[in-house]
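[1] Sequence unavailable; structure follows:
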């Protein structure tokens, strides 16, 4: 089962050596908030040799920044 972590921890794990060859999956879903408005929720999943980690970002701008940071990594984007 995936372990839900904060975005800061996720980025630190991505930089570590054991996660250098790991697969990062990005999935964007449309969600509805309490007021009935839709927003995009982006999940970043890191699969290393032993563990699976998930970081969830609700802001589209923040998700774009994280994608730019992870540009040189092994990324698989699911739509």
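    Yep, that arrived. All of these numbers come straight from a predicted model, not from anything done at the bench.

[2] rest of the way, CA atoms for contacts and neighbours
    Fine.

[3] For stretch 28-46, give me every contacting residue.
    10, 14, 22-27, 52-60, 63, 78-79 (C-alpha atoms under 8 Å, 6 or more residues apart in numbering).

[4] and the end-to-end length of it?
    15 Å (C-alpha to C-alpha, to the nearest Å).

[5] okay, now the one to match up with it:
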């Protein structure tokens, strides 16, 4: 599973999301909206944060810790 955080350089939520994914044992990469205009266009992204999984946009906003755990750990 390829988990991609697509955020702005100034997104204040990033440290919390990273910590929650780390705590759940989920591997991820961080990519920045400013450096990936093709992803912004293809997913109609208008804000940050966003989480893509295997290239599909799954979360358009900051998910709660419970939402992340439910999605990834069942």
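    Noted; the coordinates are in hand. Source: prediction; values computed, not measured.

[6] Could I get the TM-score for this pair?
    The pair, once superposed, lands on a TM-score of 0.25 when counted by TM-score structural alignment, normalised by the length of the second structure; 40 aligned residues with a C-alpha RMSD of 4.9 Å.

[7] hmm, back to that, any chance of a PyMOL selection covering the buried ones in the contacts of stretch 28-46 of the first structure?
    The buried residues among the contacts of stretch 28-46 of the first structure can be selected in PyMOL (16 or more other C-alpha atoms under 10 Å) with this line:
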select buried, resi 10+14+22+23+24+25+26+52+53+54+55+56+57+58+63
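
[8] Show only the entries of the contacts of stretch 28-46 of the first structure found in helices.
    10, 14, 60, 63 (DSSP state H).

[9] okay, among those residues, which ones form the most distant pair?
    Spatially, the most separated pair among these is 14 and 60, at 20.3 Å (C-alpha to C-alpha).

[10] returning to what we had before: just send the ones in helices among the contacts of stretch 28-46 of the first structure back as CSV, with distance to residue 3 of the first structure too.
    Converted to CSV, these look like this (distance: C-alpha to C-alpha, whole Å):
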residue, distance to residue 3 of the first structure
10, 11
14, 14
60, 22
63, 19
